[in-house]
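Student: Got a predicted structure here, sequence first:
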Amino acid sequence: MSALNPKIDQVGNVHQAMYQQIDQLLQHGLIASASYRSVTASTNSDAVADLQAFAQNAPTSWAEQPSLSAPSPVTLDEVLPRLYITDRQTGGRGRQGSSWDSSDDAVTFSLLIKLPSTPAIADLLSLAIGVAVARAIEFLCAPVRVKLKWPNDLCTLFGIDGSSVLQLCKLGGILIEANAAQLDCRVVGVGINLNEAPQIANPDALPALALAKLTGRALARHAAVAALIESTIEVLDELSEDPDSVLQQYRDRCALTGQQLSMQVGDQQIDGLCLGINHAGGLQLQTAGQVMSLRSGQVKKIRPQ
């Protein structure tokens, strides 16, 4: 019997391959519950709304799931990790208030997870998710090598329009959110350009690139989702057991180490040489006379050396 109730969340016209893939993830215990919508404004917003509703004893999207309908209140532990996935996202958001919309040519999902109990490990969560997604992409698209642009961009080197000059291109991004309703949980949002890349209006942004352009073939979305979820759960386990190993994997893929950068930190622009990632996951930037450890900020430009 299927572990996923097809009527949950008013799924609508479910793609059978995706439905079966989610069911396998549930049956194998990689996720505990799932919400699949053909269209939604934002998978991250859906997850945050559930957290807030649960904290207020209001109905959640998992309330009608038969396996969890018990007389006593459902605990979060029974439904986590919970996958929120959509065919099309119409009102998503990225960092710094940027939009993050997608079509069925992309993979867009959020994973609601319990935060690791150790604060030092929790600080590395964003980097760990980057490593997990990079490993999944490399598995799907070998021999593609993924670079990670701190703090949340997934990139690779590619010659645009057949050029022999390789430049850093964006394959996707990560957005991790917390909510005051449940401080021990995190919403991990992932978006990947699968078979089509969006048009980027910002002249300072990296050019967008689809995985299909790299591989020369269309990629099945359900297979990509399976690889991404499996890799994410695997790396989260690694993060709890050996955070130094996960941090080193990020450092090995860091696209910024050794590069001259222009950073936007709040309303301040800071220029300097990236020395890499420190033990707490911060960006080390050497400026005139000092080394700064940045916990947040946006890379506005990677300057030619």
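Tutor: Nice, thanks for sending it over.

Student: hey, let's count contacts and neighbours off CA atoms from now on
Tutor: Noted.

Student: quick one, strands of the stretch 51-200 of the chain?
Tutor: 82-89, 106-114, 147-149, 153-158, 167-177, 185-193 (DSSP state E, counting those that start in this stretch).

Student: Can you tell me what sits against stretch 269-280?
Tutor: Contact with stretch 269-280 is made by 120, 123-124, 247, 251, 254, 256-264, 283-288, 293, as judged by C-alpha atoms under 8 Å, 6 or more residues apart in numbering.

Student: Structure two is appended below for comparative analysis:
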Amino acid sequence: MIADIRTIAATGSTNDDVATLARAGEREGLWLRADTQTGGRGRHGRPWQSPPGNLFASTIVRLRAGDPPPAMLAMVAALALHQVAAAYAGDGRIVLKWPNDLLLDGAKMSGILLESAGDAVVVGFGVNLAHRPEGLDRQTASFAASGLGAPDPAAFLVDLADAFARWLARWRTEGVAGIRREWLARAHVIGTPLRTTGADGDYIEGLFDGLDESGALRLRLADGRVHILHAGDVFLI
């Protein structure tokens, strides 16, 4: 399928715009990119800084009978973005952190947001190409700040749309097991110290112990028990 990539100068949120298009019947394969956003957001509604020069884009996935669980689309999106980012950054500098963060030299360089729109899922990408946010509760990175030069957002999206279509096809043919295996091959190493934070602010620390069969995070605690995390924020220690 050839991607239908549309570009606008500014909007509130590409996810909101694409959700409206999805509900109106737009097909899978549509992408919308904005040069800047005034109301970009991440998980839990957190504001997402959207200066020109970075990538802000969203696409539609139409759920079909027999598709694997849609929650795995977060990992599909991460794998597609990893493929493109690693091609620009070189081997070894880009790794995945559960469930869908990309780390460049250990610092967060992107965000992926999935939202439902009727029988479709809207998948939004924010990638720090030219700029990185300051003053957050975690280290952040951009291609430019890491000495790589800032890719052109439009060219980057052409590559991302192609990679996403290929990984989406693999999700439909290989299912959860195949996506889980490929995600683990690109993640930080088993035994990496992590801190997980829930919605109530409580945190748990342990060592990365891979993923369970559903794609949930396995965290090995100090007493040897394994904690399974299905949702929450994860930080490298």
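Tutor: Nice, I can see it. Please read these numbers as outputs of a predicted model, since none were measured by experiment.

Student: The residue nearest the centre of structure 1 - nearest residue in space that isn't next to it in sequence?
Tutor: What sits nearest the mean C-alpha location of structure 1, by C-alpha atoms, centre = their mean, is Val190, with 2.8 Å. Excluding its sequence neighbours, the residue lying closest to Val190 of structure 1 (C-alpha to C-alpha, 6 or more residues apart in numbering) is Ile174, at 4.7 Å.

Student: Next, work out how far apart the alignment partner in structure 2 of that neighbour and Leu207 of structure 2 are.
Tutor: Applying TM-score structural alignment, one finds that Ile174 of structure 1 aligns to Ile112 in structure 2. Counting by C-alpha to C-alpha, to the nearest Å, the separation of Ile112 of structure 2 from Leu207 of structure 2 is 24 Å.

Student: same thing with Leu114 of structure 2?
Tutor: Shown here: Leu114 of structure 2 relative to Leu207 of structure 2, a distance of 27 Å by C-alpha to C-alpha.

Student: Count the neighbours of Gly191 of structure 1 for me.
Tutor: Neighbours of Gly191 of structure 1 under the rule other C-alpha atoms under 10 Å: 23.

Student: residues in contact with the counterpart of it in structure 2?
Tutor: Alignment note: Gly191 of structure 1 maps to Gly126 in structure 2; criterion TM-score structural alignment. Counting by C-alpha under 8 Å, 6+ apart, Gly126 of structure 2 makes contact with 54-57, 110-112.

Student: swap in Leu294 of structure 1?
Tutor: Leu294 of structure 1 touches 282-285, counting by C-alpha under 8 Å, 6+ apart.

Student: what's the counterpart of it in structure 2?
Tutor: Leu294 of structure 1 maps onto Leu229 in structure 2, by TM-score structural alignment.

Student: Buried ones in the strand or helix carrying Gln21 of structure 1, by neighbour count?
Tutor: Gln21 of structure 1 belongs to helix 16-27 when assigned by DSSP states H and E. Using 16 or more other C-alpha atoms under 10 Å as the test for burial, helix 16-27 of structure 1 gives 18, 21-26.

Student: and the counterpart of Met75 of structure 2 in structure 1, what does it touch?
Tutor: Taking TM-score structural alignment as the criterion, the aligned counterpart of Met75 of structure 2 in structure 1 is Leu127. By C-alpha under 8 Å, 6+ apart, the contact set of Leu127 of structure 1 is 151-152, 247, 250, 281.

Student: out of the residues you listed, who's nearest Ala49 of structure 1?
Tutor: Distance to Ala49 of structure 1 across the contacts of Leu127 of structure 1 (C-alpha to C-alpha) is lowest for Asn152, with 22.9 Å.

Student: can you count the residues close to the closest one?
Tutor: 20.

Student: That one touches Gly130, doesn't it?
Tutor: Yes. Using C-alpha atoms under 8 Å, Asn152 of structure 1 is in contact with Gly130, at 6.9 Å.

Student: between the two, what contacts are shared?
Tutor: Ile174.

Student: Ala205 of structure 1 is nearest to which of the strands of the stretch 51-200 of structure 1?
Tutor: Going by C-alpha to C-alpha, the one of the strands of the stretch 51-200 of structure 1 nearest Ala205 of structure 1 is strand 167-177, 8.9 Å.

Student: tell me which residues in the closest one are buried?
Tutor: 168-177.

Student: Can you spell out which helices and strands pack onto that strand?
Tutor: helix 125-140, strand 153-158, strand 185-193 (3 or more C-alpha pairs under 8 Å, 6 or more residues apart in numbering; DSSP states H and E).

Student: helix or strand right after the last one?
Tutor: It stands for strand 185-193 of structure 1. helix 211-215.

Student: hang on, the earlier thing: okay, angle between the helix holding Gln21 of structure 1 and strand 82-89 too, please.
Tutor: 170 degrees (axes from the mean of the first three to the mean of the last three C-alpha atoms, to 10 degrees).

Student: Who are the packing partners of helix 16-27 of structure 1?
Tutor: Looks like helix 16-27 of structure 1 contacts strand 33-40, helix 221-241 (3+ C-alpha pairs under 8 Å, 6+ apart).
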